[in-house]
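*Asks:* give me the fold of what follows.
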Amino acid sequence: MKGLKKQRRVQIILLAFAALAVSTAMIGYAMKDGINFFRSPTQVVEDPPREGEVFRIGGLVEEGSIIRGQSETISFRVTDTNQTIPVRYTGILPDLFSEGQGMVGTGSMVGDTFVATEILAKHDETYMPAEVVDALKAQGVYQDSGS
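*Replies:* The predicted structure follows:
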């Protein structure tokens, strides 16, 4: 009788581990399209993303690079002061989007151009997205304003 209880307990534990492994795999598979990794322009140049990979790019909008088309398409360049990537976006930009300011865009590379589906800009005079600050610090160009 003891052997049967022990065998049943082991079976239940193994079944619980198998269910946990299957549910973890299903959650990971479901989230794979929802996870967008952040990259700086230098990282994009040094390790190009695979075709169609959706990711986030961030840096500073390069001075004098904003070109507005006749439609809602806007082209500009994003830089981390080490490398520069051209960006194309169709849509309405945030009100605070401007040259020399921090931005983060979500999209994918088409050739050598990052085609953004979403653009986020800073929300006040001191804010810069954390990923952009980290990338600029890694390049050695970020100066903390002391706030």
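*Asks:* from here on, just use CA atoms for contacts and neighbour counts.
*Replies:* Noted.
*Asks:* what's the helix or strand for Gly28?
*Replies:* Following DSSP states H and E, one finds Gly28 within helix 2-31.
*Asks:* show me the strands in the protein, by range?
*Replies:* 38-39, 55-61, 67-68, 73-79, 84-90, 102-110, 113-121 (DSSP state E).
*Asks:* need the winner for burial among those strands.
*Replies:* Counting by mean count of other C-alpha atoms under 10 Å, strand 55-61 has the highest mean neighbour count of those, with a mean of 25.
*Asks:* another for comparison:
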Amino acid sequence: MTQYIYIASPMRLSKGSFGSNSVSPEQPNVFRNQLDFIHLYFENNYDSKLKRRFSYSPHFSYNHQVAAYSSHIPLNLQLKRTVEEEKCLTILYSYLEEAIQANGVVEYFTCLSGKEDLALSKKRNVHWLDIKKPYDLVLEDREFWEITF
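*Replies:* Below you'll find the model as predicted:
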């Protein structure tokens, strides 16, 4: 099953691809190596056909949400400390830092696809200043954080 990262905020969150490094703007799908291709794509929770927002999980209290997937973002007991893992966690760290500075608070949650409605394994309130490095963002399955600035 696929492990997703979900983020919610009281204000709009950025969507799109973060972290890929193509050879050039003229060749956006050509990369020097696998590491340059690795990225996170944040998809928002707006259904353009229905013209309304939906919630990725009932645990969220904010309407603006994004989801991202990467096989390189581990769960707490699956750390490998590879360069791919570090790159994805660094992208996530930068994304969250920007969102928290803009919004003051975000909710951060991870779980396997299809398990978003299950009970949380852990819930915490965390201050952003206590998150010192990208690896501090590694969670357990179905762990939920409210991060404040």
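*Asks:* please state their TM-score.
*Replies:* The TM-score (TM-score structural alignment, normalised by the length of the first structure) is 0.25; 62 aligned residues with a C-alpha RMSD of 5.2 Å.
*Asks:* distance to Ala138 of the first structure for the strands of the first structure - can I get that in a markdown table?
*Replies:* Listed next are the strands of the first structure as a markdown table, based on distance: least, C-alpha to C-alpha, whole Å:
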| stretch | distance to Ala138 of the first structure |
| --- | --- |
| strand 38-39 | 12 |
| strand 55-61 | 12 |
| strand 67-68 | 29 |
| strand 73-79 | 13 |
| strand 84-90 | 16 |
| strand 102-110 | 15 |
| strand 113-121 | 21 |
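*Asks:* pretty sure Ala99 of the second structure is touching Val106, no?
*Replies:* Yes. Contact criterion C-alpha atoms under 8 Å: Ala99 of the second structure and Val106 qualify, at 7.2 Å.
*Asks:* which strands and helices sit next to the top helix by length along the second structure?
*Replies:* Counting residues, the longest helix found in the second structure (DSSP state H) is helix 83-103. In terms of contacts (3 or more C-alpha pairs under 8 Å, 6 or more residues apart in numbering; DSSP states H and E), helix 83-103 of the second structure is packed against strand 40-44, strand 105-112.
*Asks:* please repeat the previous calculation with a cut-off of 10 Å.
*Replies:* Applying 3 or more C-alpha pairs under 10 Å, 6 or more residues apart in numbering; DSSP states H and E, we find helix 83-103 of the second structure packed against strand 3-9, strand 16-18, helix 34-37, strand 40-44, strand 105-112, strand 143-148.
*Asks:* and those: which comes nearest Lys122 of the second structure?
*Replies:* Among those, the nearest to Lys122 of the second structure by C-alpha to C-alpha is strand 143-148 (4.7 Å).
*Asks:* can you name every helix or strand that that closest one contacts?
*Replies:* Going by 3+ C-alpha pairs under 10 Å, 6+ apart, strand 143-148 of the second structure lies up against strand 3-9, helix 83-103, strand 105-112, strand 122-127.
*Asks:* rewinding a little: pipe the helices and strands packed on helix 83-103 of the second structure into TSV and attach mean neighbour count per row.
*Replies:* Converted to TSV, these look like this (neighbours: other C-alpha atoms under 10 Å):
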stretch	mean neighbour count
strand 3-9	23
strand 16-18	13
helix 34-37	14
strand 40-44	21
strand 105-112	23
strand 143-148	19
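*Asks:* out of these, which is closest to Glu84 of the second structure?
*Replies:* Judging these by C-alpha to C-alpha, what sits closest to Glu84 of the second structure is helix 34-37, at 6.4 Å.
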